[in-house]
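Peer 1: Need the 3D shape of this:
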Amino acid sequence: PKRMGPFMVTRCMSSTNSACLATPFKIKGVNYSITSACSTSAHCIGNAAELIQMGKQDIIFAGGGEELDWTLSCLFDAMGAMSSKYNDAPETAARAFDATRDGFVIGGGGGMLVLEELEHAKARGAKIYAEITGYGATSDGHDMVAPSGEGGERSMRLALDTLPEGRKVSYINAHGTSTPAGDVTEVDAIRRIWGLGNVPPISSTKSLTGHSLGATGVQEAIYSLLMMQGRFIAASANVTELDPAINEGEIATKLVENVELDTVLSNSFGFGGTNATLVMSAYRD
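Peer 2: Alright, predicted model coming up:
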């Protein structure tokens, strides 16, 4: 550029998102951003929950955003991570768990959850959508791109460790990006926890929305909450031929309606081997 403006630094800081919300809204509590690839906004939610549990905050806005830009598409395309087989029918390209999947479809956007200490929320008459009953965060320590599965498994186990007695996971919103390696690795990790034949219904909402990278964790937390409220499970779209490594009945390939979702689990795994798992349960007064 011919001229560098005085606000370029504040526009491109890794904490610009949080700063641009905290400043105009005069937020006096915590104000920082977490950067952990595609696990980012899920880590933000988990970190916010921990701060509230420690008594350091009463209420926190937690989430994330990702701007869809052509440069991001180029970078991921150069890695061979994005779908190219279905360019003539892009609406069918995101097909997690399908045998013919060939990569993810990039997306963008953002989302925000209001996390609040329970008594604080009740005192102001807030509508309570659910409780965060578990959070896990781990590192694969394995590869910059290829998931180990073991790290994701530990993340889920950590999140399930704090699930109250009597609660049962009714649905899993998988990370499920539609990559050849990642989808099966995640399902295998889920099987190791629940056991073959006992896996809760799984779907990937990315097949409907695309993959919003750092924003996907909060988006999928919101989608999971909407499913709890609406008593449905969104289908994992575009599965015309289930991957032979995945068993019939493990993936919800059709819309499931009139289902009671007591507890939902949402995975967000990122490049660099960073993993996050959120567990949310229906609120019981």
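Peer 1: make it CA atoms for all contacts and neighbour counts henceforth
Peer 2: Noted.
Peer 1: right, and the helix or strand after the helix or strand where residue 9 lies?
Peer 2: According to DSSP states H and E, residue 9 maps onto helix 8-12. The helix or strand immediately downstream of helix 8-12 is helix 16-22, counting by DSSP H and E.
Peer 1: who's in contact with that following helix?
Peer 2: 10, 27, 28, 31, 32, 33, 64, 65 (Cα atoms under 8 Å, 6 or more residues apart in numbering).
Peer 1: got those as TSV, with distance to residue 212 and secondary structure columns?
Peer 2: Shown next, in TSV, are the contacts of helix 16-22 (distance: Cα to Cα, whole Å; DSSP: H, G, I helix; E, B strand; the rest coil):
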residue	distance to residue 212	secondary structure
10	23	helix
27	26	coil
28	29	coil
31	22	coil
32	20	coil
33	17	coil
64	10	strand
65	8	strand
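Peer 1: Drop anything exposed from the residues you listed.
Peer 2: 31, 33, 64, 65 (16 or more other Cα atoms under 10 Å).
Peer 1: How about the first one, nearest residue that isn't a chain neighbour?
Peer 2: Put plainly, it is residue 31. residue 18 (6.0 Å; Cα to Cα, 6 or more residues apart in numbering).
Peer 1: Would you do the same for the sequence below? I want to compare the two.
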Amino acid sequence: MRRVVVTGLGMVNSLGLDKESAFSAILEGKCGIKTVELFDPEKQSSKIAGEITDFDPTTVMDAKETKKAGRFIQLGLKASAEAMADADFPEDTNRERFGVASASGIGGLPNIEKNAIICETRGPRRISPFFIPSSLVNMLGGFVSIYQQLKGPNLSSVTACAAGTHAIGEAAKSIMIGTADKMLVIGAESAICASGMGGFAAMKALSTRNDDPQASSRPFDADRDGFVMGEGAGALVLEVYEDAVARGAKIYGELVGFGESGDANHITTPTMDGPLRAMKGAYEMAGKPKIDYVNAHGTSTPVNDKNETAALKELFGGKENCPPVSSTKGQIGHCLGAAGAIEAVISLMAMRDGVLPPTINYTTPDENCDLDYVPNEARKADVNVVMSNSFGFGGTNGVVIFKKI
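Peer 2: Below is the predicted model:
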């Protein structure tokens, strides 16, 4: 099968509206989590999120068009435009062999909430005609394909917090088997609204450290008390290795392994076995290389962090053989369906720059979480192979491995 490489990246999250500023802030140990401003969180038990407060949707679409696209789509358009500009394709690129693989966990939840209220209080005739197309998850790929004029496969992954990583795998498969030569992967999420936060809070999944937002998300720390919602988008351009070389493209890395699995255990509580099998699948497909860095799913929930640590130790044959691991969710929150795409971008940039992003707010060791989590400060390192993990509700897991060329 054909080799697949990454030639363009884009990212927007609570620490930056482009990949370079966001990645720089991550390396500096900054935190984008604060009290929610997108709506009044007064009645919420968790009032904090990794919210993007300085995004202007008219920078990516005409003002009159913004009502047709949910915020997650707008953020996706931003990141995808950056990735496409970064890849720098010539004008004569065959758009019919260039597809899109999009991903989101919940999609247009704020619009669903808004129009449900309108329907109940003002009647169904007052619902916006743009309600459905602005909310559907696959409309992320639909809008991106129109704006970028990409006419190849148009795919969509809706697999909770593993969606962004699964989209990378789906895009790679399309290229490997020859149904496309190039694919734009875009994962985007914006579900910070009353019903979104209230729903996760009802499950006791969110941190309630409202008085100290910057320290609220604490991956692998003994005092972690739940995840913090985030929003944002990550985008990657994938293409055939030979095509990238022929046009002299900048290559961030080669996708050498991806693994997928299902827990078949519980709708929300993760296991160790499912994530481990996904990691094993990616690791074996990649040829069992020396992994230099793992960007963990690392949600800051008691169960996930313990299970992921145990799975990593099992995969690598003990604590002493595990590579450095970090979770960037302490800085930007958990971006749900966008997390895998964003964290793949971060992993590739870490490999590009030879630096490991930190796990911030790591102050109290947990006996069940005893790996090298790159605590609190970024670290220079020789990084040639990176792994990125994503696990989602429903017991769905995805893992990708990239190698420097």
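Peer 1: Tell me how the two chains score on TM-score.
Peer 2: With the length set by TM-score structural alignment, normalised by the length of structure 1, the two chains reach a TM-score of 0.95; 280 aligned residues with a Cα RMSD of 1.3 Å.
Peer 1: returning to that earlier point: next one: the residue nearest to residue 31 of structure 1 relative to residue 65 of structure 1, how far apart?
Peer 2: 10 Å (Cα to Cα, to the nearest Å).
Peer 1: Likewise for residue 144 of structure 1?
Peer 2: 23 Å.
Peer 1: And for the equivalent of residue 105 of structure 1 over in structure 2, the neighbour number?
Peer 2: When structure 2 is aligned by TM-score structural alignment, residue 105 of structure 1 is paired with residue 228. Residues within reach of residue 228 of structure 2, counting by other Cα atoms under 10 Å, total 33.
Peer 1: looking at structure 1, where would I find the counterpart of stretch 270-285 of structure 2?
Peer 2: Under TM-score structural alignment, the match for stretch 270-285 of structure 2 is residues 147-162.
Peer 1: make that stretch 11-21 of structure 2, sorry
Peer 2: Going by TM-score structural alignment, stretch 11-21 of structure 2 sits over no part of structure 1.
Peer 1: What is the end-to-end distance of that stretch?
Peer 2: 9 Å.
Peer 1: Pull the most distant pair out of the contacts of helix 16-22 of structure 1.
Peer 2: Farthest pair in those (Cα to Cα) is 28 and 65. Separation: 21.1 Å.
Peer 1: circling back: give me the buried stretch members for the match of stretch 270-285 of structure 2, please.
Peer 2: Those would be 147-160, for stretch 147-162 of structure 1 by 16+ other Cα under 10 Å.
Peer 1: What number of residues are in the vicinity of the counterpart of residue 402 of structure 2 in structure 1?
Peer 2: Matched to structure 1 by TM-score structural alignment, residue 402 of structure 2 sits across from residue 280. Number of residues near residue 280 of structure 1 (other Cα under 10 Å) recorded here: 24.
Peer 1: From residue 49 of structure 1, how far off is residue 280 of structure 1?
Peer 2: For residue 280 of structure 1, the distance to residue 49 of structure 1 - Cα to Cα - is 11 Å.
Peer 1: can you check residue 103 of structure 1 too?
Peer 2: For residue 103 of structure 1 relative to residue 49 of structure 1 (Cα to Cα), the value is 32 Å.
Peer 1: And for residue 281 of structure 1?
Peer 2: Taking Cα to Cα, one finds residue 281 of structure 1 at 14 Å from residue 49 of structure 1.
Peer 1: Can you check which residues contact both of these two?
Peer 2: residue 132.
Peer 1: I'd say residue 204 of structure 1 and residue 233 touch.
Peer 2: No - with contact defined as Cα atoms under 8 Å, residue 204 of structure 1 does not reach residue 233; the gap is 10.2 Å.
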